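In: What follows is a predicted protein model with its sequence.
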Amino acid sequence: MRTINSFKNILFGLSGQFISVFMGFAVRTVFIYSLGIEYMGIDGLFSSILIMLSLANLGFDTAIIYSLYKPLAENDIQKIKALMNLYQKAYRIIGLIIFLLGMILFPFIPFLIKDGKIINHLNIIYFLFLVNSVLSYYFVYKQAIIIADQKTYIISKIHNYFIVFSNIIQILILLMTKNYILLLSFQVLIRIIENVYIVGKVHKLYPFLKGKNNVQLNKNDKKEFFKNLYSLFLYKVSGVVINGTDNIIIARYVGIIQVGMYSNYLLIISTLSTFISHVFYSLNSSVGNLVVTEEKEKKYFIFRVIHFANFWVYGLTTLLIWNLINPFIIIWLGKEFVFNKLILFSILLNFLTAGMQSASTTYRQTTGLFNKGKYRPIIAAVINIVLSLILVRIIGITGVFIGTVVSRLCTYFWYDPFIIYKYIFGKPVKRYFLRYAIYFTLIVLSIFITETIFLFSFSNLIFRTFSSLIIPNALFYIVFRKTKEFIYLKSVVNNVLGIGKRKILKKKSTSL
């Protein structure tokens, strides 16, 4: 059942990403040509500010989802209702706090932008961003039970429909009015409609959540929950600072146009990242179920499989982006929107080191290791801000991303696997780092091989794409084809595609 739900989650998540990719590029292209790169920079900056304000979330979402795994497995309805009641109350307060913090920031918005005078109605634009963010907190808490119950595909399916409708209307608004404020107003409206629809779906699936819910957690459960929540809040601080400050620093010290240029790269990279993370995030609830029901060796083997899949997918994607993104942006928007190779390298190093952390993050979240090294995220956040502010003055936009990478390497990179291997697997962590070194070396080798080929041969976009797919996959297959991780993944994929069943049926028909 875990495997079926995981692949349903992955399937609908990936289909949603295909739709998002196509519609996202369409909207982005119309946006840039209708409003200009400056407004795209504003879009990226205000999104980053709201990421910072989401600190008020505290990590409630992760804490609640983790707490729901066991009562869902045991069908403990009263415990589920108590947790959802707590989540509802918390998010109403969180929404209010974010709104108040956002309003406090109002007078300072112009000072965050080096060249902000080129944008009209800045305060109205910011207010609509804020409202769009705050309103979701009054609905989104109901989604937690679907996610914890290994049915994320339900949310993905609904979201896919709304993506298509929303983006078509946004394109029409841009083409007919070129009015950014009208566009943002529509985004607020469609967000409300989608969230209300999902709440209705939750009530159909879990009718015991309909109506008034006054069930309370007992004293011990509440104490354990808030203990985990405190540690998660510290992780939340670090994640928000690491992911949310880049655009703010670039806007303040480099310029809003560069934020707009970076947002084009970010659209492509974050789309691919979200596409990939849907695969790995879809495994979270299944891993959570595995953690509470399986033996230590099974947990360890599945971790190795996820880490191996993690390497293959992120390694291949990094190579594809390195070889294709600049030629693609030249075709799409023009040479004036392209970053140099040094900036691209720093962006991709950030992408790869974050992506390769996914297996450790999944196990840390699903095994409840929230309290181990709980102050380390604060250290990561401080390192990130200090280094980024120093390096941006020395080497420009590249320094912002290098600061983010270094902060991650000094903290999450080594400590997350350390605590997982020590407390969950009871094994030395050097096995993890040895595998990581092998994986990273193969990724670098793949890049070197393709760069050499392109240097001494004719290389258009089609040839680059073909080479970037064939070379790393062939190299990874040759090295890992006999490993247990590869054999296991191959068997899972074959079972999902029905290849094994078709072979059996073919043999039977032959014998007849």
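Out: Nice, I can see it. Residues are numbered from 1 along each chain as shown.

In: okay, CA-based contacts and neighbour counts for the rest of this
Out: Fine.

In: how about the strands in this structure?
Out: Here the chain has no strands by DSSP state E.

In: Longest helix in it, please.
Out: Ordering each helix of the chain by length in residues (DSSP state H) puts helix 296-332 first.

In: residues in contact with the closest residue to Ile443 other than its chain neighbours?
Out: Leaving aside its chain neighbours, Ile443 sits nearest to Gly315 (5.5 Å; criterion: CA to CA, 6 or more residues apart in numbering). Counting by CA atoms under 8 Å, 6 or more residues apart in numbering, Gly315 makes contact with 352, 440, 443.

In: residues in contact with the closest residue to Lys335 other than its chain neighbours?
Out: Counting by CA to CA, 6+ apart, the nearest residue to Lys335 once its immediate chain neighbours are dropped is Ile329, at 7.5 Å. Applying CA under 8 Å, 6+ apart to Ile329 gives the contacts 335, 337-338.

In: Can I get the residues you listed in TSV including distance to Ser277 and neighbour count?
Out: Converted to TSV, the contacts of Ile329 look like this (distance: CA to CA, whole Å; neighbours: other CA atoms under 10 Å):
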residue	distance to Ser277	neighbour count
Lys335	30	12
Phe337	27	18
Val338	26	20
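
In: Pasting the second one now:
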Amino acid sequence: MSRVSYSIKNVKVSLTFYMLVLLLNFFSRRIFLETLGNDLVGLSETVMGYIGFLNLAEMGIPVAIANVLYAPLFRDDRERVTELVSLLGWLLRLVGILIAAAGLVFAVFIPWIFAREIAAGLDAGVIYAAYFTFLITTLLSYLVNYKQNLLVADQKGYEVARVFNLCLIAKVLLQMALLKWAGAGYLSWLLLEVVFGVVFAVWLEAVMRRVYPWLRSSPRLGRGVVRKYREVFAGVKRIFSHRIAGFVLTQSDKLVVAQTLSLTAVTFYTNYSLIINRVTAFITATLQNSYAGVGNLVAEGDRGKIKLVFWQFNAMYFWLGGTLAFGFYMLVNPFIELWLPPDRYELFSGLIVLMLVGTLFVGLVRQTVQYFLNAYGLYHDVWAAWTEAGLNVAVSVWACLHYGVAGVIVGKLLSTGLFMLLWKPYFLYRRGFKESSAEYWLTLAKYFALIAGTWLLVGWVVGLGWLPPMTTWGGWAVNALAVPLLYGLVCGGAMYAGSEGMRCFVRLAAGLVRGAVAKRRR
């Protein structure tokens, strides 16, 4: 299969499962909140945040190995692929041991970390049960599931998506049934987390043997080829710093809210961040194969094709980012009112929602530059990762103490905006493309102007009152269809008229559609 064919297959699988999981997650969250309560739901999310901190011990090893895997996969060098997967297994086994040891040490401090919650009546045994449940499922990914990185690097991420999502759907359905209709408690919910973690590991191994019957990797072999692949370790040192920044951006917000406010506040904040994360995860999962595709493209070295693909991706992500950001702003508060029981949510003000929109937009439009930085192996800007992480934490903690949840969002928006929209593109042009970044800034200004202009125009049109009120699911569904569609058409048309990148993307998409139709007719 070609690179484009693999991309299309990944999109199909990811899109199908995303829609199923999205509906299931929103339905299940209501049941979990009704049966478990705000504190236990907030506890699970907070504990997963702390486990994410332990995951920093992974140091970006899978990313570093993936960068080295692109070339042998392109040449079908099975011996080198086997050695690299074995090396990954050996390194992640060491990481797993380190995380297990650090996790046991961290567990000693749980009574102090959750002192306020324990004093309020939350059983310490329940906190420990949640902590060790998520620690065990995390360790499985290092000790057993490491081979999935080969599938992703080889543009076969759809295999991982299929297994993971089927396990997720089955797990959530059983959790809902046990809580809602069998009267089971939180411990049974946690038990199913572990059970399906094991099911996923066993199933994934079976898939690996089917797709790569020639793969005979082992951590022992990986230990023997350590010196042969010293370039991996050079990349790990740099990627680790970027992993820290990534953790801070994705996990620290919940931890800051938990420590400065309460677990209930974590639940209220997560009602919004869950939607943002699902939207972002949908886009990134659907196009996850693009990471490997861009890596293979850079490995080929065709400079003209590299820049063409860059501008296609850039136009697509700015268009998607603007459309989804506008839809989120218009639809999210009415959705939460319909979605959750009245005592299980707190609606944020329009200003806070607008700041959340900014984090959603930056999280989407950053993808293109990140694809190409990864493909070129550009992790040399270690100072930027540390500065971004430090700025995020400092601003978030100070602002959260003074302004509540809004402060956490300000910290995240400020740090990501400075580094993801300003520094990273400049670094890519300077070290990757090796040319002036002037064309990027001119295009960026044009995109922002078109997106803002469309926002004002479509906002005015929607405000005329021709859509039904969003007080029922039917009214909300009509708005959810009409608002993003109207914005997407207007913004897409404006970008098509003013951007060569958008025109290239549209021609590519039209060609793929015509090819698919012709294939079906044959």
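Out: Cool, got the structure. Because the structure is a prediction, the values reported are computed rather than measured.

In: TM-score for the pair, please.
Out: Scored against TM-score structural alignment, normalised by the length of structure 1, the superposed chains reach a TM-score of 0.93; 504 aligned residues with a CA RMSD of 2.3 Å.

In: In structure 1, what sits opposite Thr416 of structure 2 in the alignment?
Out: Taking TM-score structural alignment, Thr416 of structure 2 has Arg408 as its aligned residue in structure 1.

In: so its match touches Val382, yeah?
Out: No: between Arg408 of structure 1 and Val382 there is no contact, the gap being 11.0 Å when judged by CA atoms under 8 Å.

In: one step back: contact partners for the match of Thr416 of structure 2?
Out: So Arg408 of structure 1 contacts 353-354, 380 (CA under 8 Å, 6+ apart).

In: same check, this time on Gly403 of structure 1
Out: 383-388, 391.

In: cool, and Leu351 of structure 2?
Out: Neighbours of Leu351 of structure 2 in contact, by CA under 8 Å, 6+ apart: none.

In: same check, this time on Glu435 of structure 2
Out: Tyr429.

In: which residue in structure 1 lines up with it?
Out: Per TM-score structural alignment, Glu435 of structure 2 is aligned with Lys427.

In: was I right about Met59 of structure 2 contacting Ile239?
Out: Yes: the criterion here is CA under 8 Å, and Met59 of structure 2 meets it with Ile239 at 6.7 Å.

In: ok, those two, which is more surrounded?
Out: Of the pair Met59 of structure 2 and Ile239, Ile239 is the one with more neighbours under other CA atoms under 10 Å, namely 26 against 21.

In: how much distance is there from stretch 486-504 of structure 1 to the middle of the chain?
Out: 28 Å (CA atoms, centre = their mean, to the nearest Å).

In: Buried residues in that stretch, which are they?
Out: Neighbour-count burial for stretch 486-504 of structure 1 flags Phe486 (criterion: 16 or more other CA atoms under 10 Å).

In: Kindly report the same for stretch 385-399 of structure 2.
Out: 385-386, 388-393, 395-399.

In: Onto which residues of structure 1 does that stretch map?
Out: Stretch 385-399 of structure 2 maps onto residues 377-391 of structure 1, going by TM-score structural alignment.

In: average offset between the matching stretch and structure 2?
Out: Superposing on structure 2 and averaging over aligned pairs (mean CA distance after the TM-score superposition for structure 1), stretch 377-391 of structure 1 comes out at 0.8 Å.

In: Just the residues contacting that stretch, thanks.
Out: With CA under 8 Å, 6+ apart as the criterion, stretch 377-391 of structure 1 contacts 234-235, 237-239, 241-242, 245, 249, 398-404, 406-408, 410-412.

In: switch the cut-off to 10 Å
Out: 231-243, 245-246, 249-250, 253, 394, 396-412 (CA atoms under 10 Å, 6 or more residues apart in numbering).

In: Matching the residue nearest to Ile443 of structure 1 against structure 2, which residue comes up?
Out: Alignment note: Gly315 of structure 1 maps to Gly322 in structure 2; criterion TM-score structural alignment.

In: Next: Val292 of structure 1.
Out: Using TM-score structural alignment, Val292 of structure 1 pairs with Ala299 in structure 2.

In: what residues are up against the closest residue to its match other than its chain neighbours?
Out: Leaving aside its chain neighbours, Ala299 of structure 2 sits nearest to Ala71 (6.4 Å; criterion: CA to CA, 6+ apart). By CA under 10 Å, 6+ apart, the residues touching Ala71 of structure 2 are 77, 80-81, 295-296, 298-300.

In: can you tell me which of those residues are in helices?
Out: 80-81, 295-296, 298-300.

In: Top of those by number of neighbours, please.
Out: Gly295 (26 neighbours).

In: what residues are up against the nearest residue in space to Cys400 of structure 2 that is not next to it in sequence?
Out: Leaving aside its sequence neighbours, Cys400 of structure 2 sits nearest to Gly407 (CA to CA, 6+ apart; 4.2 Å). Applying CA under 10 Å, 6+ apart to Gly407 of structure 2 gives the contacts 253, 256-257, 352, 395-401, 413.

In: switch the cut-off to 8 Å
Out: Gly407 of structure 2 neighbours (CA under 8 Å, 6+ apart): 395-401.

In: same question, Pro417 of structure 1
Out: Pro417 of structure 1 neighbours (CA under 8 Å, 6+ apart): 360, 429, 432.

In: From Lys427 of structure 1, how far out is Ser47 of structure 1?
Out: Computed as CA to CA, to the nearest Å, the Ser47 of structure 1 to Lys427 of structure 1 distance reads 41 Å.

In: on that earlier part again, so which of the contacts of Arg408 of structure 1 sit within helices?
Out: 353-354, 380.

In: Between the residues you listed, which sits nearest Ile449 of structure 1?
Out: Thr353 (20.9 Å; CA to CA).

In: how about the counterpart of the closest one in structure 2, what does it touch?
Out: Using TM-score structural alignment, the equivalent of Thr353 of structure 1 in structure 2 is Val362. The contact partners of Val362 of structure 2, taken as CA under 8 Å, 6+ apart, are 321, 416-417, 420-421.

In: likewise Phe111 of structure 1?
Out: So Phe111 of structure 1 contacts Arg252 (CA under 8 Å, 6+ apart).
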